[in-house]
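> Got a sequence here, can you build the structure:
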Amino acid sequence: MTITAFTLDDLKKALFSAAGADEGIDMAGDILDRSFTELGYDSLALLETAALISREHGIALEDDAVTAVTTPRELIALITSA
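Model prediction:
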């Protein structure tokens, strides 16, 4: 299955659901090119988020590919190409 319309809002919901959110980080603005580290998410949080997205959308995301991305833009591109 290919996801063609996975948005930043979809990613934010998945991140919050799987890994929570740091109250000191403003997630309301344009965060597409901010690093996940800057946003308060480590590799474990990304793997948990990817697992949630995989279950909900029926796609396979390789752990190595997920941990290699550094920004929301890159993760969204990975998800839509899966």
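> CA only for contacts and neighbour counts going forward, please
OK.
> Okay, the closest residue to Thr37 other than its chain neighbours and Ile31: tell me how far apart.
Nearest residue to Thr37, sequence neighbours excluded (Cα to Cα, 6 or more residues apart in numbering): Thr70, at 7.9 Å. As defined by Cα to Cα, to the nearest Å, Thr70 lies at a distance of 12 Å from Ile31.
> One more sequence to fold, the one below, so I can look at both together:
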Amino acid sequence: MPQIYLPRLVEIIRECAGDPDERDLDGDILDITYQDLGYDSLALLEISAKLEQDLGVSISGEELKTPRHTLQLVNTETAGEVA
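As a prediction, the model looks like this:
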């Protein structure tokens, strides 16, 4: 499965949890925690469910720390799949 990058992750975040009041998702958000972006645990559960639905990766909402960390988790898991 191909890797995903920040623009696709931002689409997923917006689709699941909307735009945060605290930050602009179009800025440099790779290392900002989801909490600092304004997302709660329910939003993270929705994001993780969407990642599983769209990409087939099983990552709990509790594992999601920052967008960079999320991309690393997703891309590591998808890289390990056998084609």
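> Would you confirm that the residue nearest to Thr37 of structure 1 contacts Leu39?
No - applying Cα atoms under 8 Å, one finds Thr70 of structure 1 not in contact with Leu39, separated by 10.5 Å.
> related to what we said a few turns ago, for burial, what's the neighbour tally of the aligned residue in structure 2 for the residue nearest to Thr37 of structure 1?
Superposed on structure 2 with TM-score structural alignment, Thr70 of structure 1 falls opposite Lys65. For Lys65 of structure 2, the neighbour count with other Cα atoms under 10 Å is 15.
> Equivalent analysis for Asp33 of structure 1, please.
11.
> sec struct for the aligned residue in structure 2 for it, please.
Aligned counterpart of Asp33 of structure 1 in structure 2: Asp31 (TM-score structural alignment). Classification of Asp31 of structure 2 using DSSP: H, G, I helix; E, B strand; the rest coil returns coil.
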